[in-house]
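Peer 1: Below: sequence and its predicted model.
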Amino acid sequence: MGCVPSALSKRPPLQLDSTLASHAVASPNHGERLSTASPPLLILHYTGMPDGELALARLSDPASQVSCHYLVAEDGCIIQMVPESRRAWHAGQSSWEGVSDINSHSIGIEIVNPGHEWGYRDFPDVQMAAVKALCLDITARHGIRPQHVLGHSDIAPLRKIDPGERFDWAGLAEAGVGLHVPPAAISGGRFFCEGESGQPIEALQAMFSLYGYGIEVNGVYDALTKAVVTAFQRHFRQARVDGVCDASTIETLRLLILARQAL
């Protein structure tokens, strides 16, 4: 994207919080955090636009009402857009572990990728290396726990699907960022899908709620439950993303809960 177009390079200066950021483009879209504590969540997004320059322009346009703390280009260039002390507008209506104002409790990273609408593709190695380094820096400085490194789809499963099933969550965890377990093999056996109800569905919903997802434990495999299962698969069981809670999905969730409890 040529890291910063000249028109945007003339924005007011922004002091960099991370030494890994090579450029600053100040977005006007931010406000006061409603929590004075260090943000406990790190949220990863893809830009979902045809190219990085368009994404950068939108994230710095006051009319868009959206922003992020950092933008990572496909060539690995890291651009800071909002001070970490400020509330960037990246999460929208979302929740995790009962917290609904995710923007006040998080740092948001946008990763340049056209997304599902514009030709979703793998994230280049150089870009992923930059994302890993930036995440390590942020989580270390703010004490963000592994289970609190999340995708946009995790916190807003009915609305969002990014960063998607091509994002290398396993590689990120191997680098020391985020919580991940090897997904259980896909096989036959009992499965649950939209429209079913009963105690097994209630137990399933309770497991997702225990991990942190914003899901109602009502015993009905409704649209929200399907969306949560789909979001979970995009993050933790990427080989098949269909919203059907099969044995592989349930076992992966069980192992993930155990891994979280062991931290």
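Peer 2: Thanks, I have it.
Peer 1: Every contact and neighbour count from this point should use C-alpha atoms.
Peer 2: Fine.
Peer 1: Going along the chain, name the helices of this structure.
Peer 2: Per DSSP state H, the chain carries helices over the ranges 6-9, 52-59, 125-142, 152-155, 169-174, 199-211, 223-236, 247-261.
Peer 1: So which residues make contact with the longest one?
Peer 2: Outside of helix 125-142, the residues within contact range by Cα atoms under 8 Å, 6 or more residues apart in numbering are 18, 20, 38-40, 42, 72-78, 111, 144-145, 168, 172, 175-177.
Peer 1: quick one: buried residues of stretch 243-256?
Peer 2: Buried residues in stretch 243-256, counted by 16 or more other Cα atoms under 10 Å: 243-250, 252-256.
Peer 1: about what we covered before: make JSON lines from the helices of the chain and add distance to Tyr46 to it.
Peer 2: Compiled in JSON lines, these are given as follows (distance: least, Cα to Cα, whole Å):
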{"stretch": "helix 6-9", "distance to Tyr46": "21"}
{"stretch": "helix 52-59", "distance to Tyr46": "10"}
{"stretch": "helix 125-142", "distance to Tyr46": "12"}
{"stretch": "helix 152-155", "distance to Tyr46": "9"}
{"stretch": "helix 169-174", "distance to Tyr46": "13"}
{"stretch": "helix 199-211", "distance to Tyr46": "23"}
{"stretch": "helix 223-236", "distance to Tyr46": "13"}
{"stretch": "helix 247-261", "distance to Tyr46": "24"}
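Peer 1: quick one: contacts for Thr252?
Peer 2: Each residue near Thr252 by Cα under 8 Å, 6+ apart is listed here: Val181, Pro182, Pro183, Ala184, Phe236, Arg237.
Peer 1: separation between the closest residue in space to Gly176 that isn't next to it in sequence and Ala175?
Peer 2: Nearest residue to Gly176, sequence neighbours excluded (Cα to Cα, 6 or more residues apart in numbering): Leu136, at 7.1 Å. Distance, Leu136 to Ala175, by Cα to Cα, to the nearest Å: 8 Å.
Peer 1: More neighbours: which of those two?
Peer 2: Leu136 (17 against 14; other Cα atoms under 10 Å).
Peer 1: From the buried residues of stretch 243-256, pick the one nearest Ser85.
Peer 2: Taking Cα to Cα as the measure, Ser85 sits nearest to Leu256 out of the buried residues of stretch 243-256, at 30.9 Å.
Peer 1: From one end of stretch 153-162 to the other, what's the distance?
Peer 2: 5 Å.
Peer 1: take the one below as the second:
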Amino acid sequence: MPAVLTPDSPLALKVIPTPNQGERKGGRRPDILLIHYTGMPDAASALQRLADPLAEVSCHYVVLEDGRIFQMVSEAARAWHAGVSSWAGDTDVNSASIGVEVVNPGPDGGYPDFPEPQIDAVTKLGLDIVSRWRMPADRVLAHSDVAPGRKIDPGEKFPWERLHRAGLGHWTPPAPLGDGRSFGPGDEGQPIQALQAMFAMYGYGLEISGVYDPRTEAVVAAFQRHFRPALVDGIADASTITTLRDLIRSRPQPSAASA
């Protein structure tokens, strides 16, 4: 780790270096922006843990409730934030991503709403990062997207639609809840294969088995937390399937500059 960490983003107000980092494997350049919540009681305890060598976790940036941004790892380095995860067949998400931790205690702390100054700061920081690294809109992801069933952050209260309106991330209006065919645990057959193939096409790590198994349920719930937060139950109802279809159809095509 360098003796002095120079902030990569002009939005970072303070540097708190952590030893929990390494080199990006294979010289990877990051093309995923991964959003987390800290899941700890307060900012101080989160920052202490992220800098603790015994914890073996870290991130590139931490955004406090009042909008202050601290940088802990250089964007050129590999922070340890994603854990066991995958996206679009890539199982080394740490090497492929820049991780942003948003201070929020999560469900164990009552899961408060994200304050306005904090979301403003996350949006500005995210726009800065994706612009400099030319990250595709559909690779602005939740921790729960890359680790379904293991992680649920930043959760269904995180305002993805608001970020999208500001130009950050991929979004489509969720299809309304209502009647229609749905699929759930224990269902099998070709419709389940087609459903699993759609999730895998978007990027979720899911085997196309034709069985609505616990992994499929976890992926559906992760998708709902991000893209259809009105009801997170792991059931692939008509609203969930239609929203997924619309996202795939509206997916931005890679440009020559980002290819």
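Peer 2: Ah, there it is. Quantities reported herein were computed from a predicted structural model and do not represent experimental measurements.
Peer 1: just to revisit the earlier point, so can I have TSV of the contacts of Thr252 of structure 1 showing distance to Glu216 of structure 1?
Peer 2: Shown next, in TSV, are these (distance: Cα to Cα, whole Å):
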residue	distance to Glu216 of structure 1
Val181	25
Pro182	27
Pro183	25
Ala184	25
Phe236	21
Arg237	22
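Peer 1: from those residues, which would you call buried?
Peer 2: By 16+ other Cα under 10 Å, the contacts of Thr252 of structure 1 give Val181, Pro183, Ala184, Phe236, Arg237 as buried.
Peer 1: Tell me the counterpart of the third one in structure 2.
Peer 2: Put plainly, it is Ala184 of structure 1. Matched by TM-score structural alignment, Ala184 of structure 1 corresponds to Ala175 in structure 2.
Peer 1: Mark which of the contacts of helix 125-142 of structure 1 are buried, thanks.
Peer 2: Neighbour-count burial (16+ other Cα under 10 Å) applied to the contacts of helix 125-142 of structure 1 gives 18, 38-40, 42, 72-78, 111, 144-145, 168, 172, 177.
Peer 1: out of those, which are inside strands?
Peer 2: Counting by DSSP state E, the part of these found in strands is Leu42, Val72, Ile78, Ile111.
Peer 1: Identify the farthest-apart pair in the residues you listed.
Peer 2: So, these by Cα to Cα: farthest apart are Leu42 and Ile78, at 16.0 Å.
Peer 1: contacting residues for the counterpart of Ser95 of structure 1 in structure 2?
Peer 2: Under the alignment (TM-score structural alignment), Ser95 of structure 1 pairs with Ser86 in structure 2. Remark: with contacts taken as Cα under 8 Å, 6+ apart, Ser86 of structure 2 is in contact with Asp92, Val93, Val146, Ala147, Tyr204, Gly205.
Peer 1: can you check Pro115 of structure 2 too?
Peer 2: Taking Cα under 8 Å, 6+ apart, one finds Glu65, Asp66 in contact with Pro115 of structure 2.
Peer 1: Skipping its backbone neighbours, what lies nearest Glu251 of structure 1 in space?
Peer 2: In space, Glu251 of structure 1 is closest to Ala184, 6.2 Å off (Cα to Cα, 6+ apart).
Peer 1: I figured the one you found was touching Leu253, is that so?
Peer 2: No: look at Ala184 of structure 1 against Leu253 with Cα atoms under 8 Å: they stay out of range, at 9.2 Å.
Peer 1: Just say which of the helices of structure 1 is most tucked in.
Peer 2: helix 152-155 (a mean of 27; mean count of other Cα atoms under 10 Å).
Peer 1: what's the mean gap between that helix and the aligned bit of structure 2?
Peer 2: Mean deviation of helix 152-155 of structure 1 relative to structure 2 after superposition (mean Cα distance after the TM-score superposition for structure 1): 0.2 Å.
Peer 1: on that earlier part again, same check for the contacts of Thr252 of structure 1, but in structure 2.
Peer 2: Among those, the contacts conserved in structure 2 (both residues aligned by TM-score structural alignment, their matches' Cα atoms under 8 Å) are Val181, Pro182, Pro183, Ala184, Phe236, Arg237.
Peer 1: Looking at the contacts of Thr252 of structure 1, spot the one nearest Ala63 of structure 1.
Peer 2: Using Cα to Cα, those come closest to Ala63 of structure 1 at Phe236, 35.0 Å.
Peer 1: Tell me which residues touch that closest one, please.
Peer 2: Trp169, His180, Val181, Pro183, Thr252.
Peer 1: so how far is Lys160 of structure 1 from the second one?
Peer 2: As for His180 of structure 1, its distance to Lys160 of structure 1 is 21 Å (criterion: Cα to Cα).
Peer 1: Same drill for those two, tell me which one is more crowded.
Peer 2: A direct count of neighbours by other Cα under 10 Å for His180 of structure 1 and Lys160 places His180 higher, at 22 against 18.
Peer 1: Could you list which residues are in contact with that one?
Peer 2: Contacts of His180 of structure 1 by Cα under 8 Å, 6+ apart are Trp169, Ala170, Ala173, Phe236, Leu256.
Peer 1: Quick test: name the residue nearest the centre of structure 1.
Peer 2: Centroid-nearest residue in structure 1: Gly151, 1.7 Å away (criterion: Cα atoms, centre = their mean).
Peer 1: The aligned partner of that one in structure 2 and Leu50 of structure 2, how far apart?
Peer 2: Under the alignment (TM-score structural alignment), Gly151 of structure 1 maps onto Ala142 of structure 2. In this view, Ala142 of structure 2 and Leu50 of structure 2 are 19 Å apart by Cα to Cα.
Peer 1: now swap in Pro174 of structure 2 and tell me
Peer 2: 35 Å.
Peer 1: can you check Gly167 of structure 2 too?
Peer 2: 29 Å.
Peer 1: Ok, Glu23 of structure 2 next?
Peer 2: Using Cα to Cα, we find Glu23 of structure 2 at a distance of 17 Å from Leu50 of structure 2.
Peer 1: and if you look at Pro229 of structure 2?
Peer 2: 29 Å.
Peer 1: sorry, back to before: could you tell me which of the buried ones among the contacts of Thr252 of structure 1 are located in strands?
Peer 2: If you go by DSSP E, these have nothing in strands.
Peer 1: Closest one of those to Ala24 of structure 1?
Peer 2: Phe236 (32.7 Å).
Peer 1: Counterpart of the closest one over in structure 2?
Peer 2: Aligned partner of Phe236 of structure 1 by TM-score structural alignment: Phe227.
Peer 1: what's the answer for His69 of structure 1, then?
Peer 2: Checking TM-score structural alignment: His69 of structure 1 goes with His60.
Peer 1: List the contacts of the closest residue to its match other than its chain neighbours.
Peer 2: In space, not counting the residues next to it along the chain, His60 of structure 2 is nearest to Val73; the distance is 4.5 Å by Cα to Cα, 6+ apart. By Cα under 8 Å, 6+ apart, the contact set of Val73 of structure 2 is Leu5, Pro17, Thr18, Gln21, Ser58, Cys59, His60, Tyr61, Ala79.
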